[in-house]
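[1] Give the three-dimensional model of this entry:
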Amino acid sequence: MRLPLVLLLTLLGGCVTTPVVTLPSSQLRGEMRLAGPLPRPARVEVVVLSMMDGRLLPVAATEYEVTVLPLMFDLRLTPLQLAEGKIYVRTRLRFIGSSAVQAVHQEEVFKAFNGESVVINLKPRSCYPQCR
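    So this is what the prediction gives:
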């Protein structure tokens, strides 16, 4: 009597697993350009901003060190990062060893990226390439 009961209990126990919820993500791909060659190595910052409560807040960021442009970039964004408001991409170029911004660009992008690449043309500041 005990043996069938023990077998029944072991069969009923089994393994219990809880599925992990993974949120789908969106890829933001793009190409960053600058008119003319870079005079020296630079650091390029790509920041994705979302409008939340009337303020632009960063939701994703990455940095690249480059010696030539164009640069292809790729950011993965979750639905939580895309949840509210409009989405903007801000890029800044600084020469390595300097904190001065040499070139910038900011533009609104659509939330549904549709696999299309964003083309960013960096705008050099008036003091480029000698901004301090």
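[2] From here on, just use CA atoms for contacts and neighbour counts.
    Noted.
[3] Following the chain past the longest helix along the chain, name the next helix or strand.
    When the chain is parsed with DSSP state H, its longest helix is helix 2-13. Downstream of helix 2-13, the first helix or strand assigned by DSSP states H and E is strand 26-33.
[4] So which bits of that next one are buried?
    Buried residues in strand 26-33, defined by neighbour count with 16 or more other Cα atoms under 10 Å: 26-30, 32-33.
[5] where along the protein do the strands fall?
    26-33, 42-52, 55-66, 71-77, 87-95, 101-109, 117-121, 123-124 (DSSP state E).
[6] okay, the angle between the fourth one and strand 26-33?
    Okay, so that is strand 71-77. 160 degrees (axes from the mean of the first three to the mean of the last three Cα atoms, to 10 degrees).
[7] so what secondary structure elements neighbour strand 71-77?
    strand 26-33, strand 55-66 (3 or more Cα pairs under 8 Å, 6 or more residues apart in numbering; DSSP states H and E).
[8] To residue 48, which of the ones you listed lies closest?
    strand 55-66 (5.1 Å; Cα to Cα).
[9] Give me the helices and strands touching that closest one, please.
    Going by 3+ Cα pairs under 8 Å, 6+ apart, strand 55-66 lies up against strand 42-52, strand 71-77.
[10] Which positions in the longest one come out as buried?
    Using 16+ other Cα under 10 Å as the test for burial, strand 42-52 gives 42-51.
[11] quick one more, to check against the first:
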Amino acid sequence: MTTLVSLLLFLILSSSTITRAQERAPHGLAYESPMAISPEAYDFFHPDTQPQRGNGPCFSPECSTLPEAATVLSTPAHESTAPPDAGKKRLGAGSIASIPIGLVFALLAGVGVYYVVMTRQTNAARAKAAQQLQPAV
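    All right, here's what the predicted structure looks like:
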């Protein structure tokens, strides 16, 4: 029982020091060192800044260089079967934070149940030993 309590105490204290250590280092884009990228990479990540050139390779799906399985042509029948995006529910910060909090409460409930069961077994064993020591009346 004491090893379980000490393990739980160790986990709680170590997680708090890890979060404090992360707060010391500055974060964000302003603290990142700049990195040079190639013009092709810039064009890939900024497609709207370059005008579309029609004299290059074919831009239609019919003459794609991808294998046949990777080429998908959209039809109105396929588009109508897609589920609407408006019905989606997104996880907020509260529901994401509730996952580890729920795990902590479940762990504490398990430790409590374990303590109650062990206490009852110990008390039952003591009562049985005390009953065997008493003379029969």
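[12] Would you pull the TM-score for this pair?
    The pair, once superposed, lands on a TM-score of 0.19 when counted by TM-score structural alignment, normalised by the length of the first structure; 44 aligned residues with a Cα RMSD of 4.8 Å.
[13] Just send the helices and strands packed on strand 71-77 of the first structure back as JSON lines, with distance to residue 6 of the first structure too.
    Converted to JSON lines, these look like this (distance: least, Cα to Cα, whole Å):
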{"stretch": "strand 26-33", "distance to residue 6 of the first structure": "50"}
{"stretch": "strand 55-66", "distance to residue 6 of the first structure": "54"}
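[14] Can you tell me which of the ones you listed is nearest to residue 80 of the first structure?
    strand 55-66 (9.2 Å).
[15] re earlier: among the helices and strands packed on strand 55-66 of the first structure, which is nearest residue 119 of the first structure?
    The nearest among these, by Cα to Cα, is strand 71-77 at 9.3 Å.
[16] So what touches that closest one?
    25-33, 60-62 (Cα atoms under 8 Å, 6 or more residues apart in numbering).
[17] Distance to residue 80 of the first structure for these - can I get that in JSON lines?
    Output for those, formatted as JSON lines (distance: Cα to Cα, whole Å):
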{"residue": "25", "distance to residue 80 of the first structure": "9"}
{"residue": "26", "distance to residue 80 of the first structure": "11"}
{"residue": "27", "distance to residue 80 of the first structure": "14"}
{"residue": "28", "distance to residue 80 of the first structure": "15"}
{"residue": "29", "distance to residue 80 of the first structure": "18"}
{"residue": "30", "distance to residue 80 of the first structure": "21"}
{"residue": "31", "distance to residue 80 of the first structure": "24"}
{"residue": "32", "distance to residue 80 of the first structure": "26"}
{"residue": "33", "distance to residue 80 of the first structure": "29"}
{"residue": "60", "distance to residue 80 of the first structure": "11"}
{"residue": "61", "distance to residue 80 of the first structure": "15"}
{"residue": "62", "distance to residue 80 of the first structure": "18"}
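[18] can you count the residues close to residue 71 of the first structure?
    16 (other Cα atoms under 10 Å).
[19] Roughly how far does it sit from residue 81 of the first structure?
    24 Å (Cα to Cα, to the nearest Å).
[20] Next: residue 106 of the first structure.
    For residue 106 of the first structure, the distance to residue 81 of the first structure - Cα to Cα - is 18 Å.
[21] ok, which pair from the contacts of strand 71-77 of the first structure is furthest apart?
    Of all pairs in the contacts of strand 71-77 of the first structure, the most separated under Cα to Cα is 25 and 33 at 25.8 Å.
[22] Can you tell me how far residue 104 of the second structure is from residue 111 of the second structure?
    11 Å.
[23] re the thing from before, could I get the strands of the first structure in CSV, plus columns for distance to residue 5 of the first structure?
    Output for the strands of the first structure, formatted as CSV (distance: least, Cα to Cα, whole Å):
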stretch, distance to residue 5 of the first structure
strand 26-33, 51
strand 42-52, 59
strand 55-66, 56
strand 71-77, 52
strand 87-95, 61
strand 101-109, 63
strand 117-121, 63
strand 123-124, 77
